[in-house]
Each structure stands twice: as C-alpha cells, then as structure tokens.
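Structure of the sequence below:
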Amino acid sequence: MIKAGNERDRYLRCEGSGVFFAKKGSIVAMRPGNAKIEGSIFGSAGGNLLSNAFQSKKREIMGAKVELMQVEINDGYALLADEARYVFGVNLQANEILCLHQSENLLAYYNCDLDARGRGVTETVIGEDGLFKTVLIGKGNGSWVACLATGNPYSLRPPITVDPDAVVAWKGNEKPRIETAHNTMKGWLKKSVGKGSGESYFLRFDSPQTQVYIQPYEV
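Just a heads-up that it's a prediction; the model follows:
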C-alpha cells in the first residue's frame, strides 16, 4: 500500500510499497532503493534519478492531455512537488468521485480509476475552458488523490454557491447546478463574488455530503 502525506504545504510524500501515478516530472527526491518508473528500474547503483529516464504516459481525458508517469516503490518513499504550488490530499471511498476543474491540478493518485466519460458531471459544468476534465473514482482500500492549488486551498461544505473559476475540485456524487447572477439572490452575487462585476454564472452545491475545494486564484 502507498500512503501519502502533505509536507510543509508544498510537498507530497508517498511511502510504502506499491504502484501509484504522478504528474510527469513531479518527483523531486527519492529514497535510495529499488524504484520503477515507467519501465526504468533504479537500484542503489541505478544512476541519476533526475536524468532523462523519466518517461511519460499520455492520457486523453475530456479533450485534455494529462501526462502521467507510473511509479513503483518498494519499502521506500518519493517526494513530489510542482512549481511551488500548494498540495492537498483527498481520500476516496469505493465508488466515491472527485472532479477536478483543471487536469493540471492533478499531482498524483493511488488505487483510483480515471473516468474519461466524465461520470457524475453535468455536460454544462465548467470554467471558461470547458468541462471539468479529470474525474477520479476511488476503489477503496486506501484510495487517495493529491491535488494542486494556486494559493492556500480552502474546503467548504454545502449549501454553497461558488465562482467556477476558483474551484479546484469537489468530492462527492453531486451534480452541481448552474445559477446565473440574475436568478441568484437578485444579482447580489454578481457584485459580490468573483472578479469584479463580470461574473455571470456560479455553481450551486446543496448536498451536505459534498466537499468543495477552492483556491484564492481564478483561472
């Protein structure tokens, strides 16, 4: 089993024995020992881990390419980071869903399925660049996803209405509703939420079982 933990807000430490997937080039350090990254085997004399031995696997998800590498460690650990962004983890139960707004917000995951069909997401949901591209489904038995945020992430429980461009991800099977500024509190949100007064629609979450993660930055 691979366990993951946040280190100093901007690092992800993955340790144990098993296989997980990570964003291409995100490993910044590894404990000496046996490790397998996309078919390249590294032992104590395996050479420079930061060489061009890192190979990537490309997956097409909802029209966006997500470059991942498969990492296998044996009683060791790997330290991951990405452009000094904040890192936070989300644990998933069997069949529990995590939807990410941007595929670039995915740092790593363990024991989850990627769903290219966007199960659990309404076709109309999204930011200016399209659908919530990356959907992960937990398999249970320690499933987790590590996400990236620009700025310190904040976790919210519904009922809540949020600016879609500030959303990093949400956990749960809820399909959020789209509300326009005109039908939400008589336009109050148009003046009070989002960048200036230009926001015209928002995402409404109502289920108390849903967890919404936002960042202090709008894509």
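
from here on, contacts and neighbour counts on C-alpha atoms
Fine.

which of the residues in stretch 167-184 are buried?
Buried residues in stretch 167-184, counted by 16 or more other Cα atoms under 10 Å: 167-176, 178, 180-181, 184.

cool, and stretch 82-98?
Buried residues in stretch 82-98 (16+ other Cα under 10 Å): 82, 85-92, 96-98.

Closest one to Met1 out of the buried residues of stretch 167-184, please.
Lys171 (22.3 Å; Cα to Cα).

How about the contacts made by the closest residue to that closest one other than its chain neighbours?
Nearest residue to Lys171, sequence neighbours excluded (Cα to Cα, 6 or more residues apart in numbering): Leu98, at 4.5 Å. Shown in contact with Leu98 (Cα atoms under 8 Å, 6 or more residues apart in numbering): 92, 135-137, 169-172.

Show me which of those is closest to Pro216.
Nearest to Pro216 among these, with distances taken as Cα to Cα, is Ala169, at 13.3 Å.

element containing that closest one, please.
strand 167-171 (DSSP states H and E).

which helices and strands sit right next to that strand?
Applying 3 or more Cα pairs under 8 Å, 6 or more residues apart in numbering; DSSP states H and E, one finds that strand 167-171 contacts strand 97-100, strand 211-214.

Apply 10 Å and report the result again.
On a contact count with 3 or more Cα pairs under 10 Å, 6 or more residues apart in numbering; DSSP states H and E, strand 167-171 meets strand 86-91, strand 97-100, strand 134-138, strand 144-149, strand 154-156, strand 211-214.

now the helices for this structure?
In the chain, the segments counted as helices under DSSP state H are 188-192.

For it, give the strand that spans the most residues.
Counting residues, the longest strand found in the chain (DSSP state E) is strand 64-80.

closest to Thr161 among the contacts of Leu98?
Trp170 (12.6 Å).

Which residues belonging to stretch 145-159 are considered buried?
Quick answer for stretch 145-159 (16+ other Cα under 10 Å): 145-150, 152-153.

for comparison, sequence B:
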Amino acid sequence: MTNYTVNEFLEQTKQSDHSEEKFGLERGRILIANLEDDKIWAKTGSMIAYHGDIKFEREGITEHGIGKLLKSKLTGEEMELMKAQGTGQAYFAEDGKKISIIDLKGESITVNSNDLLAFEDGLDWDVHSMKSIAGAVSGGLFNVKIEGEGMVAITTHYDPLTFKVSKDKPIYTDPDTTVAWSGNLNPDINTDVSFKTFIGRESGESIQMKFEGEGFVVVQPYEEIYYNTVSNQ
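You can find the predicted model right below:
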C-alpha cells in the first residue's frame, strides 16, 4: 500500500515506546536517548528531534581535557562531539545509516571516528592514531577506543558483518570498509603488491588492515572513502 489517509500515515510512522532504555532504536536508523537529568555524548549535528528540557552544546576544553579536544580536532568534522544534557528524549541519526547499539560490560571497543554516533557519559574514551599504516595511507587514521560500563552507538552503511579473529586465523580487511574492532587488537598494515600489479593500476585492495590475536572486527558492505593511498610502495 502506497497511499495513506492521515490517520493511517500517523499509525504507520508513529514513534515507539523506548522510555525504559537509555539507548533505543527506531526503525534501525534512528537512535533514541532517554535522559533523566544526565548527559550523553553524540556526533555534532546528528540530532534530528527531541522533546523535554535538553540542551545541546559543543564539546569544550574543560569537558574532556585539552589533549582529547586537540586530538579529536585532528580527525576532522567526523569526530566533533556535542553534549546532550537534561531530561527528555533526544533522537539522533546520520545520513540514513544503520545504527547498532553495543552495551559494554567492562570491555573495550575501537571505532573508526567516522562511524561513532553516540556514547554514555560514564565511559572512558580516547582518540588514537593508527601509526602502523600512517606511511601507506592518509586520512581516516584516527580511531576512538571506548571502554567501561555503558552503551555505544555506531553506524554502518547497510548491515554490519563481524569476523572472529583468532591466533590461528588472522583477518584482513579493506580499510575503507572497516568500522570497529575489539579494543585488545592492534591492526597492522598488509600490502598486497601482486594484486596491485595484476590489476595494472593503483587499487584500494592493495592495502589491507591485518588483525591478529583474539577478538573481533566489524566491517560494512560499503567503501567509505576516508583512506586515500599516497604511496605506491
């Protein structure tokens, strides 16, 4: 059915009740945050609606310290944070991307700065540079490691796919499709020269991220171009 009366349209598109959860999802692409005189952190510009007494402010130097602020600025607009504080419900989204909520129970996760949508205030976080691949690619070198107790919302183009990494089974991924990985893993760079030679031109697949150890890595079925090859070596 493509035509609706007003009442039918309102019934089909009405919001769901997620009042009992800190984070909830609406149709898989809208994040709902319930605030009760507290605050969360979200990507600047991602709020699409709210009700209640909530204020939205950009991250300041005093919020997380000047070191984190400077490092987040180095990642570009993708990592600018805002604080949502007060009482009510706030709704967040980004470019219609699918949202996944991960509830950390003392674990840690590293998320590409471009794919982090929101997280609870009580979590510890820091921005890290991927030094191991800095010599091979530029842009998208910054990631956010988050750990502790609380919820994190990440975004992906379409449905995410998770691979288990084990000592006897390393996983190789395209940097442009890599979204997140378990915080204990430290990816390295792998250069497939023979593949590049076979194609006969510079190819994104000639540079891969290599994950070794015990953990997981999350990818999306979409190449989000924030890694750019700057070396043919």
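
rewinding a little: quick test: list the members of the contacts of Leu98 of structure 1 that are still contacts in structure 2.
Compared against structure 2 with both residues aligned by TM-score structural alignment, their matches' Cα atoms under 8 Å, the contacts of Leu98 of structure 1 retain 135-137, 169-172.

Closest one to Asn6 of structure 1 out of those, please.
Nearest to Asn6 of structure 1 among the kept ones among the contacts of Leu98 of structure 1, with distances taken as Cα to Cα, is Ala169, at 17.4 Å.

which residues touch the closest one?
90, 98-102, 105-106, 132, 134-135, 147-149, 155, 211-215 (Cα atoms under 10 Å, 6 or more residues apart in numbering).

Tell me the counterpart of it in structure 2.
By TM-score structural alignment, Ala169 of structure 1 lines up with Ala180 in structure 2.

Arg13 of structure 1 -> structure 2?
Match for Arg13 of structure 1 (TM-score structural alignment): Ile32.

and that match, how many residues sit next to it?
When neighbours are counted by other Cα atoms under 10 Å, Ile32 of structure 2 registers 24.

That one is in contact with Leu25, isn't it?
Yes: the pair Ile32 of structure 2 / Leu25 is scored as a contact, 5.9 Å apart, by Cα atoms under 10 Å.

Against Glu26 of structure 2, how distant is the match of Ala169 of structure 1?
Remark: distance between Ala180 of structure 2 and Glu26 of structure 2 (Cα to Cα, to the nearest Å) = 22 Å.

now Ala134 of structure 2
38 Å.

ok, Gly18 of structure 1 - contacts?
So Gly18 of structure 1 contacts 1-3, 35, 71-76, 110-111 (Cα under 10 Å, 6+ apart).

Please report which of the residues you listed has the highest neighbour count.
Neighbour max across the contacts of Gly18 of structure 1 (other Cα under 10 Å) = Ala35, 27 neighbours.

With adjacent residues omitted, what lies nearest to it?
Ile73 (4.7 Å).

Check the alignment and tell me where the one you found lands in structure 2.
Checking TM-score structural alignment: Ile73 of structure 1 goes with Gly86.

surely that match meets Asp53?
Yes: between Gly86 of structure 2 and Asp53 there is a contact under Cα under 10 Å: 5.7 Å.

Which residues are in contact with each of these two?
35-37.

got the buried residues for stretch 202-222 of structure 2?
Under 16+ other Cα under 10 Å, the buried positions of stretch 202-222 of structure 2 are 204-213, 215-220.

out of those residues, who's nearest Leu70 of structure 2?
Met209 (25.9 Å).

Tell me the residue in structure 1 aligned with that closest one.
Checking TM-score structural alignment: Met209 of structure 2 goes with Leu203.

what's the nearest residue to that match once chain neighbours are set aside in contact with, if anything?
Excluding its sequence neighbours, the residue lying closest to Leu203 of structure 1 (Cα to Cα, 6+ apart) is Ile178, at 4.9 Å. Going by Cα under 10 Å, 6+ apart, Ile178 of structure 1 touches 122, 124-126, 161-162, 164, 184, 201-205.

again, 8 Å this time
125, 201-204.

Distance check, it against Lys171 of structure 1.
17 Å.

just Ala64 of structure 1 next, same as before
Ala64 of structure 1 is 21 Å from Lys171 of structure 1, by Cα to Cα.

go on, Ala116 of structure 1?
17 Å.

hang on, the earlier thing: ok, which pair from the kept ones among the contacts of Leu98 of structure 1 is furthest apart?
Ile137 and Ala169 (13.1 Å).

from what I can see the match of Ile73 of structure 1 touches Lys39, true?
Yes: Gly86 of structure 2 lies in contact with Lys39 (Cα atoms under 8 Å); the separation is 6.5 Å.

In terms of distance to Glu59 of structure 2, which of the buried residues of stretch 202-222 of structure 2 ranks first?
Nearest member of the buried residues of stretch 202-222 of structure 2 to Glu59 of structure 2, counting by Cα to Cα, is Val218, at 27.6 Å.

What's the match for the closest one in structure 1?
Checking TM-score structural alignment: Val218 of structure 2 goes with Tyr213.

Is it correct that its match is in contact with Gly172?
No: the criterion here is Cα under 8 Å, and Tyr213 of structure 1 misses it with Gly172 at 11.5 Å.

shared neighbours of these two, anything?
If you check Tyr213 of structure 1 and Gly172 against Cα under 8 Å, 6+ apart, no residue is contacted by both.
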